[in-house]
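J.: Sequence below, structure please.
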Amino acid sequence: MNLPNTITFSRLVMTAAFVAAVSFRSAEGYGIGLALFVIAAISDFVDGWLARKMGLVTPLGKLMDPLADKILVSAAFVFLTEHKLCPVWVTALIIGREFLVTGLRQIAVEAGQVIAADNLGKWKTGFQLTFCITGLVWLTLDHMDDL
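T.: Below is the predicted model of the structure:
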């Protein structure tokens, strides 16, 4: 497995660690979750850049990178909704759309085609990550008195 794909797969591990950290429902847990989320978000940009720069773009990377993004963003939106920082309908709409697109990508793969993320999708992911980071910062700061 090449470096960009390893970074992509590490994002899945960071997502699991993010969920575990915020599950502690403490300022420390939220702070650790925020740090993990930011690192995972940065890795989203790094893996694609490295893949293009090093000539290591692969069908696996084209499929797994957007999927890892969707899992990370979905986990964060569920968490933010649970804490009343995002309406349920917004989270349901985002998660539904994300997994509909993933399903369509899988159908394309089975037909022998891989659909890479386009610029509009990259902007959407950037806005979602920014919203999630803002919400996580808000929640972490809101619990600082607990330290």
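J.: from here on, contacts and neighbour counts on C-alpha atoms
T.: OK.
J.: In this protein, what residue spans correspond to helices?
T.: Counting by DSSP state H, the chain has helices at residues 3-22, 27-53, 59-82, 88-110, 119-142.
J.: Quick check: residue 75 vs residue 126, distance?
T.: 16 Å (C-alpha to C-alpha, to the nearest Å).
J.: and the spatially most central residue of the chain, how far is that from residue 116?
T.: With distances taken as C-alpha atoms, centre = their mean, residue 72 lies nearest the centre of the chain, 2.9 Å away. Residue 72 sits 18 Å away from residue 116, going by C-alpha to C-alpha.
J.: just residue 24 next, same as before
T.: 36 Å.
J.: Could you also give me the structure for this next sequence, so I can compare it with the first?
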Amino acid sequence: MSLANKITIVRIGMIPLFLLAFQQYPSWIAEQVGFLNYINHNGLYWAVGIFVFASATDKLDGYIARKYNQITNLGKLLDPLADKLLVSAALIMMVQQKMIPSWIAVVIIGREVMVSGIRVLAAAKGTALAADKHGKFKLVLQVVAIIAVLLGNFPFSYFTKFPIDLTIMIMAVVLTVYSGYKYMKNNYRKLQLEL
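T.: Okay, here's the model as predicted:
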């Protein structure tokens, strides 16, 4: 297995650690288990660190795959899957913790499921539908928005009461919808022919 694919698998493996750190545990359990008590008080900081590190590995595995000619079919499958799983896990946990409204998670995850489904159907017919620049920029904005919300508008809260974190998240939702539309529009003829 190539180094790039190993890094991608590590990124997927970090998702349960992110969930473990982000989760709030019932006080009656946490009071008896020191580790869970620690997570209840400091887990969000660890969750942010894990999310930032996992997101950064996305660029690293892509760079290694291109530089050392390690682009594989497994990597083409796992890399976008890892991104979608990480973002989806973060959004679901943020809804659970009431950091964002549920419709934001539904729109973003729904778009990812739709595009992934189309790619799978097209691949089954022998057509590869690549991500475009809108999709790549969408992922970057989603990651920035998630980090901003997890940090509770820090450091912007020192300068303004305006919810910059949620504003970035709304921008990410808009770009997510737009990139999905562009993806469908740009691949319409291929989809007509192949599906």
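J.: now for the residue nearest to the centre of structure 1: what does it line up with in structure 2?
T.: Alignment note (TM-score structural alignment): residue 72 of structure 1 maps to residue 86 of structure 2.
J.: pretty sure its match is touching residue 17, no?
T.: No - the pair residue 86 of structure 2 and residue 17 does not pass the contact test of C-alpha atoms under 8 Å, sitting 10.9 Å apart.
J.: Contacts only, for residue 23 of structure 2.
T.: Residues in contact with residue 23 of structure 2 (C-alpha atoms under 8 Å, 6 or more residues apart in numbering) are 39, 40, 43, 93.
J.: Residue 118 of structure 1: neighbour count?
T.: Look at residue 118 of structure 1: counted by other C-alpha atoms under 10 Å, it has 8 neighbours.
J.: which residues touch the alignment partner in structure 2 of it?
T.: Residue 118 of structure 1 maps onto residue 132 of structure 2 when the alignment is built from TM-score structural alignment. Contacts for residue 132 of structure 2 were tallied using C-alpha under 8 Å, 6+ apart; they are residue 183.
J.: Residue 142 of structure 2 reaches residue 172, doesn't it?
T.: Yes - Residue 142 of structure 2 lies in contact with residue 172 (C-alpha under 8 Å); the separation is 5.3 Å.
J.: how much space between residue 100 of structure 1 and residue 24 of structure 1?
T.: Taking C-alpha to C-alpha, one finds residue 100 of structure 1 at 31 Å from residue 24 of structure 1.
J.: just residue 33 of structure 1 next, same as before
T.: Distance, residue 33 of structure 1 to residue 24 of structure 1, by C-alpha to C-alpha: 10 Å.
J.: More neighbours: the two, which one.
T.: residue 33 (26 against 12).
J.: Residue in structure 2 paired with that one?
T.: That one, residue 33 of structure 1, aligns with residue 47 by TM-score structural alignment.
J.: Just give the nearest non-adjacent residue to the residue nearest to the centre of structure 1, would you?
T.: What sits nearest to residue 72 of structure 1 in space, not counting adjacent residues and going by C-alpha to C-alpha, 6 or more residues apart in numbering, is residue 15, at 5.5 Å.
J.: Kindly report the same for residue 94 of structure 1.
T.: Using C-alpha to C-alpha, 6+ apart and skipping the chain neighbours, the partner closest in space to residue 94 of structure 1 is residue 74 (7.7 Å).
J.: Quick check: the one you found touching residue 97?
T.: No - at 10.6 Å, residue 74 of structure 1 and residue 97 do not qualify as touching, with contact defined as C-alpha under 8 Å.
J.: Of these two, which one has the most company?
T.: Taking neighbours as other C-alpha under 10 Å, residue 74 of structure 1 and residue 97 compare with residue 74 leading, 22 against 13.
J.: Tell me the spacing between the more buried one and residue 132 of structure 1.
T.: 10 Å.
J.: With residue 63 of structure 1 instead?
T.: 23 Å.
J.: who has more neighbours, those two?
T.: The neighbour count for residue 63 of structure 1 versus residue 132, taken as other C-alpha under 10 Å, is higher for residue 132 (26 against 18).
J.: quick one: what's aligned to the more buried one in structure 2?
T.: Under the alignment (TM-score structural alignment), residue 132 of structure 1 pairs with residue 146 of structure 2.
J.: Kindly confirm whether my reading is correct that that match touches residue 169.
T.: Yes - at 7.1 Å, residue 146 of structure 2 counts as touching residue 169 under the criterion of C-alpha under 8 Å.
J.: Can you get me a residue count around the aligned partner of residue 51 of structure 1 in structure 2?
T.: Residue 51 of structure 1 maps onto residue 65 in structure 2, with residues paired by TM-score structural alignment. When neighbours are counted by other C-alpha under 10 Å, residue 65 of structure 2 registers 18.
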